[in-house]
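Asker: 3D model of this:
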Amino acid sequence: MNTIQQIEKTAQQLLPLYVHQDTDRPDRPLWAHPEIDQVIEALRLLSDVLFPGRHIPEPSNFKDFFIKQLKNTTELLQEEIEKALPFRWIGAAYLHDHKTPEENLYITANSIVNEFLSKIPYIREMLVEDVKAAYNGDPAALSYAEVKLAYPGLVAITSHRIAHELYNLDVPIIPRIMSEYTHSLTGIDIHPGATIGKGFFIDHGTGVVIGETCHIGDNVKLYQGVTLGAKSFPLDEHGRPIKHIQRHPTVEDNVIVYANSTILGGDTVIGAGTTVAGNVFLMESTPPKSLVTRSEAGVMIRTREIHGHGLGI
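Answerer: A predicted model of the protein is given here:
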């Protein structure tokens, strides 16, 4: 068999492996899914709206700049959300929850885009508080501009706050593309489903993992290598992971978690004002204002009467 014949044979063998899994829409092309490059471009355009001057020169006329950027973003998101929407019922079929496909993808996508646009001022307000938290939480930060231009934690939380609003609007795939792209840039992995309050700061950042069902309060600070993860993955009667249940911890207001600590479990609540020292492995809740450290016998949790959150190290 020569090379041309082998190519033809291989191509023929590949065909049955590419049957589309969307049984409700057999007419839909296999490749009709969001384009990664277009989603990333929309994320970049939105980042420039939220922090003008980060990627391009700061505009002289902000209103005109915002209108131009938002129009370009809207065009990209409209098209990519239309491609993503069918995965709502594909995913539902996987979970044996048979949803009725949307009749008009354009109208549904347009409604989502308009709702998302209305959230952008709120995202900006939250990010202003995040910049302040980084500046106030890191003695090495000498200006807000330094935080805006140089801090990977701010890149990660900016992307997350965008992706989270799309996630809340039940947009499939696109929020995850945004979060994983940012993960590849920063080493910070935040699932778009995680709920994060205002004044959030990740110092250094590399290796931080925040799971889908995490609830993080206001003024929380994490250091590098922190994992907020799940204990296990409950399975349904078909042996598949059960979706949309609380699997990840709740971290209340004014908590600090130092480097390389791991906190697991959907029923784990870290009480407000708690400090978790470095290299702690924790699968139980803490009272408010606790100090959690390692000991030879395991984790030690002590109630603190001191003010502030520093460990004095």
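Asker: C-alpha only now, for contacts and for neighbours.
Answerer: Fine.
Asker: in the protein, which helix has the most residues?
Answerer: Counting residues, the longest helix found in the chain (DSSP state H) is helix 105-137.
Asker: Now do that one: which elements does it pack against?
Answerer: Counting by 3 or more C-alpha pairs under 8 Å, 6 or more residues apart in numbering; DSSP states H and E, the packing neighbours recorded for helix 105-137 are helix 36-50, helix 62-84, helix 144-150, helix 152-168, strand 201-203.
Asker: That one vs helix 62-84, what angle?
Answerer: For helix 105-137 against helix 62-84, the angle by axes from the mean of the first three to the mean of the last three C-alpha atoms, to 10 degrees is 120 degrees.
Asker: Give me the buried positions along helix 105-137.
Answerer: Buried residues in helix 105-137, counted by 16 or more other C-alpha atoms under 10 Å: 105-106, 109-110, 112-113, 116, 120, 123-124, 126-135, 137.
Asker: With stretch 74-90 instead?
Answerer: For stretch 74-90, the neighbour count (16+ other C-alpha under 10 Å) marks 74, 76-90 as buried.
Asker: which residues are in contact with it?
Answerer: The contact list for stretch 74-90 (C-alpha atoms under 8 Å, 6 or more residues apart in numbering) reads 21-22, 32-35, 38-39, 42, 98-102, 105-106, 108-110, 113, 170-174.
Asker: before we go on, could you also do this sequence so I can check it against the first one:
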Amino acid sequence: MSKLELTHQLQATVDALSEPSSMKGLCHKHRDGNPLPSSKALEAIIDLSRSILLPGYFGNSQVFFSTIKYHIGVRLEKLHALLSEQILAGLCFADEKESESTQQLNRRRAKAGIMAAKAIMRFPEIRSQLATDVEAAYKGDPAAISQGEVISCYPVIKALINYRVAHVLHQLKVPLIPRMMTELAHSETGIDIHPGARIGNYFTIDHGTGVVIGATCIIGNHVKLYQGVTLGAKSFPLDKDGNPIKGVARHPIIKDNVVIYANATILGRITIGEGCIVGANTWITKDMKPKTKKYRKEKIDNLEIEFNNGTGI
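Answerer: Alright, predicted model coming up:
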């Protein structure tokens, strides 16, 4: 192929890739002056959030009680600025109008700053919840030497920090940004928690890899999952045009003091009653009454199974 022919072929490729019909639903039209959602900025927001919520374990700096207010204050100020900008980016991203006045953008920027402040004001509550999660992980794993080891090493803590901050933003109806934050944790830890899920206190996931928790899940207190657990949906209803109907509660409700062992799959808007134990590799699509047990029977009919409240079999 000659140089001229190559040039023509590349130009034809540019023309094909620039054809509007080929980009339907695949190209975001960005307005000049509006910020774009940024994974790098959200990573910085997560790092700051972790260093504020669990100081001394995250943030790459020593923390002394004599200077703790300075440590947190400086980070909070930076966090508010970064979070405000990313919330603004989410608000702009969700609005697909082709033009916007400077006045409209300024109003949206002020709204983003207020939403960021409201989210940060929930941090004392988030820290209290995380304290219960750390305790649950420590008490639920005989291999854990200390709570410090749990915070430093266990992927569930990182995933839960992302989730609990993202859940607050989700409650504030921030578009896109909460989902991006939990997907960062998904990439980092292998734990996929939708920010819309509602998770109580003293929650833990042993090992964690491959866990999926859907958007409309409701999880009570003192719940423990093992790796590979899916709290998902069955088939979803469609509208007259064959499109999924959004906003339908379609994921499980898990009551207090439930243990779900590795690779169990629980699907649909069903209720797993208080104190239930779900064995490994089971498939659950119907309600379980409180304090009942279910495990896979194939090939183990003659094997006596004992569950010890989440500490093992």
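Asker: Report the TM-score for the pair.
Answerer: Superposed pair, TM-score by TM-score structural alignment, normalised by the length of the first structure: 0.86. Supporting alignment: 295 aligned residues with a C-alpha RMSD of 2.9 Å.
Asker: circling back to that earlier point, can you put the helices and strands packed on helix 105-137 of the first structure in a markdown table and add distance to I4 of the first structure?
Answerer: What follows is those, written out as a markdown table (distance: least, C-alpha to C-alpha, whole Å):
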| stretch | distance to I4 of the first structure |
| --- | --- |
| helix 36-50 | 33 |
| helix 62-84 | 35 |
| helix 144-150 | 52 |
| helix 152-168 | 46 |
| strand 201-203 | 55 |
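Asker: who wins for proximity to L185 of the first structure among the ones you listed?
Answerer: Proximity to L185 of the first structure (C-alpha to C-alpha) singles out helix 152-168 among those, at 8.3 Å.
Asker: so where in the second structure does that closest one end up aligned?
Answerer: Per the alignment by TM-score structural alignment, helix 152-168 of the first structure matches residues 155-171 in the second structure.
Asker: what's the mean gap between that stretch and the aligned bit of the first structure?
Answerer: Following superposition, stretch 155-171 of the second structure is found to deviate from the first structure by 0.8 Å on average (mean C-alpha distance after the TM-score superposition for the first structure).
Asker: starting at the chain centroid, how far to that stretch?
Answerer: Distance, stretch centre to chain centre, for stretch 155-171 of the second structure: 6 Å (C-alpha atoms, centre = their mean, to the nearest Å).
Asker: in it, what counts as buried?
Answerer: For stretch 155-171 of the second structure, burial by neighbour count (16+ other C-alpha under 10 Å) applies to 155-170.
Asker: in the first structure, which residue is closest to the centre?
Answerer: With distances taken as C-alpha atoms, centre = their mean, P192 lies nearest the centre of the first structure, 2.9 Å away.
Asker: Tell me, how many residues neighbour the closest residue to P55 of the second structure other than its chain neighbours?
Answerer: Among residues not flanking P55 of the second structure along the chain, V63 sits closest, at 6.8 Å (C-alpha to C-alpha, 6 or more residues apart in numbering). For V63 of the second structure, the neighbour count with other C-alpha atoms under 10 Å is 16.
Asker: Could you identify the residue of the second structure that aligns with the residue nearest to the centre of the first structure?
Answerer: Counting by TM-score structural alignment, P192 of the first structure lines up with P195 in the second structure.
Asker: Next: G211 of the first structure.
Answerer: Correspondence of G211 of the first structure to the second structure, assessed by TM-score structural alignment: G214.
Asker: State the distance from that match to T271 of the second structure.
Answerer: Distance of G214 of the second structure to T271 of the second structure, given as C-alpha to C-alpha, to the nearest Å: 14 Å.
Asker: and if you look at L238 of the second structure?
Answerer: 23 Å.
Asker: Which one of those two is surrounded by more residues?
Answerer: Higher neighbour count among L238 of the second structure and T271: T271, with 20 against 11, using other C-alpha under 10 Å.
Asker: Touching, that one and H251? I think so.
Answerer: No. Counting by C-alpha atoms under 8 Å, T271 of the second structure stays clear of H251, with 9.3 Å between them.
Asker: show me the residues around L50 of the first structure that make contact.
Answerer: I120, I123, R124.
Asker: let's see 6 Å
Answerer: Contacts for L50 of the first structure (C-alpha atoms under 6 Å, 6 or more residues apart in numbering) come out as R124.
Asker: Give me the aligned partner of it over in the second structure.
Answerer: Using TM-score structural alignment, L50 of the first structure pairs with L53 in the second structure.
Asker: ok, now E82 of the first structure?
Answerer: Under the alignment (TM-score structural alignment), E82 of the first structure maps onto L88 of the second structure.
Asker: Check H248 of the first structure too.
Answerer: Using TM-score structural alignment, H248 of the first structure pairs with H251 in the second structure.
Asker: State the helix or strand in which its match lies.
Answerer: For H251 of the second structure, there is no host helix or strand (DSSP states H and E).
Asker: looking at it, it is touching R269, isn't it?
Answerer: Yes. H251 of the second structure lies in contact with R269 (C-alpha atoms under 6 Å); the separation is 4.7 Å.
Asker: give me the number of residues near the match of G211 of the first structure?
Answerer: For G214 of the second structure, the neighbour count with other C-alpha under 10 Å is 22.
Asker: and A259 of the first structure, helix, strand or coil?
Answerer: The assignment at A259 of the first structure comes out as coil when based on DSSP: H, G, I helix; E, B strand; the rest coil.
Asker: Need the counterpart of it in the second structure.
Answerer: By TM-score structural alignment, A259 of the first structure lines up with A262 in the second structure.
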